[in-house]
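Student: 3D model of this:
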Amino acid sequence: MTKRLILAAAVLGLGLSTALGQADVVRERAMLMYEQGEAFYATLNSMARGRMAYDQAKVDAAMKVLLESAEKLQTLYPPNARGQSPEADYFANAKAFENKADFDARLAKMKAEIVANAPKAKSLDGLKEAVGAIGQTCSGCHELYRAKKG
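Tutor: Alright, predicted model coming up:
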């Protein structure tokens, strides 16, 4: 009897830690996507559209955030980590996990676009070009694989 209780407790503990791990992954990717949105829309896109003064230091910092988060995001969509973070307005829909190869390819393309376009953002005109290319890649993935909470 005691061995069964120990085994049951171990299985329950493993299941609980797996569930908590999944929640951590979902929360981490939601936070990274939020950081990307802030860097891209609030900083880079605002500058490119003239809503904010061009500031090379802010451009460089925002590009760094985009690159670092793109590298991490590729590891945060394991098959067992579906769901949404309570803090986030958007989340990865079921198609992101059902079409995992395409989804992963789009994440890799996003990273490649950031790497290719960050060096162009050394002037306002270069920033506009970079924002256009990176934004197009992000939008293409969002149209297919992002859902709004609620």
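Student: contacts and neighbour counts: CA atoms only from here.
Tutor: Fine.
Student: Are we agreed that N80 is in a strand?
Tutor: No - going by DSSP: H, G, I helix; E, B strand; the rest coil, the assignment for N80 is coil, not a strand.
Student: Next secondary structure after the longest helix seen in the chain?
Tutor: The helix that spans the most residues within the chain, counting by DSSP state H, is helix 2-37. Going down the chain from helix 2-37, the next helix or strand is helix 46-48, by DSSP states H and E.
Student: could you measure the residue nearest in space to the middle of the chain against G50, distance?
Tutor: Closest to where the C-alpha atoms of the chain average out (Cα atoms, centre = their mean) is M33, at 3.7 Å. Plainly put, M33 is 24 Å away from G50 if you go by Cα to Cα, to the nearest Å.
Student: Over to F40?
Tutor: Counting by Cα to Cα, the gap from F40 to G50 is 14 Å.
Student: pretty sure K109 contacts Q136?
Tutor: No - the criterion here is Cα atoms under 8 Å, and K109 misses it with Q136 at 10.9 Å.
Student: These two: which is more packed in?
Tutor: A count of neighbours by other Cα atoms under 10 Å puts K109 above the other of K109 and Q136, at 17 against 14.
Student: I have a second one here; can you model it like the first so I can compare?
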Amino acid sequence: MRRIALVVGTMLLGIGAVMAQQEVAVQQQNLMKAQGKDMYGVFGKILKGEIAYDQAAVDAALADLEVQVTKIATTFTPNPKQNVKDASFGASQKIWQNKSDFESKIPPVSKAIAEQKGKIKDSASLKTAYDAIQDKCTGCHDDYRVKLK
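Tutor: Alright, predicted model coming up:
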């Protein structure tokens, strides 16, 4: 009887650990998706002509992006050792193997965003801002994001 209780208890602990790791991976993915919503759902759609230029939407997306980027280091502190089920992209284990390099890529993104505040007035200046920010984002994505599908 004790053996059965021990096996069941061990299984429950294992299931709990897997669920906790999945929750961390989901939090990390949600942070990246929030940034993608600003970059691609607002800036990208305006630049493609899918939606009209809207200064209030641009300003809100830039402000949100600025806040979201500050959360990267803490959100990626725990290593979930797994990716979100059915996700297209995931976090490379290289993040936790070279955490200082990963974290060194965050300030340039924040700086690029801060440098664009107050400069975006139309689609042309939005394109310049988008390229400047995207250039800094890509530096991290190239090294620390993996394509899953």
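Student: before we move on, back to that, settle it for me: which of F40 and G50 of the first structure has more neighbours?
Tutor: The neighbour comparison of F40 of the first structure against G50 (other Cα under 10 Å) goes to F40, with 21 against 11.
Student: what number of residues lie near L47 of the second structure?
Tutor: If you count neighbours by other Cα under 10 Å, L47 of the second structure ends up with 17.
Student: and it, what does it touch?
Tutor: 123, 126-127 (Cα atoms under 8 Å, 6 or more residues apart in numbering).
Student: Kindly indicate which of the residues you listed lies nearest A60 of the second structure.
Tutor: L126 (13.2 Å; Cα to Cα).
Student: Check the gap between the closest one and Q55 of the second structure for me.
Tutor: Counting by Cα to Cα, the gap from L126 of the second structure to Q55 of the second structure is 10 Å.
Student: Also E115 of the second structure?
Tutor: To Q55 of the second structure, E115 of the second structure is 17 Å away according to Cα to Cα.
Student: same deal with D122 of the second structure?
Tutor: As judged by Cα to Cα, D122 of the second structure and Q55 of the second structure stand 8 Å apart.
Student: again with L13 of the second structure
Tutor: 50 Å.
Student: Repeat that for A73 of the second structure.
Tutor: The gap separating A73 of the second structure from Q55 of the second structure is 29 Å, by Cα to Cα.
Student: and V146 of the second structure, that's in a strand?
Tutor: Yes - assessed with three-state DSSP, V146 of the second structure lies in a strand.
Student: What does it correspond to in the first structure?
Tutor: Under the alignment (TM-score structural alignment), V146 of the second structure maps onto A147 of the first structure.
Student: what's the neighbour count on its match?
Tutor: 16.
Student: That one and Y90 touch, don't they?
Tutor: Yes - counting by Cα under 8 Å, A147 of the first structure does reach Y90; the two are 5.5 Å apart.
Student: on that earlier part again, aligned to the residue nearest to the centre of the first structure, what sits in the second structure?
Tutor: Using TM-score structural alignment, M33 of the first structure sits opposite M32 in the second structure.
Student: and that match, how far is that from V26 of the second structure?
Tutor: 10 Å.
Student: One more: V69 of the second structure?
Tutor: On the measure of Cα to Cα, V69 of the second structure and V26 of the second structure end up 17 Å apart.
Student: repeat for D142 of the second structure
Tutor: According to Cα to Cα, D142 of the second structure and V26 of the second structure sit 20 Å apart.
Student: And those two? Which one has more around it.
Tutor: V26 (18 against 9).
Student: In contact with the more buried one, which residues?
Tutor: So V26 of the second structure contacts V84 (Cα under 8 Å, 6+ apart).
Student: quick one: whatever helix or strand A105 of the first structure lives in aligns where in the second structure?
Tutor: Element membership of A105 of the first structure [criterion: DSSP H and E] is helix 100-117. Counting by TM-score structural alignment, helix 100-117 of the first structure pairs with residues 99-116 of the second structure.
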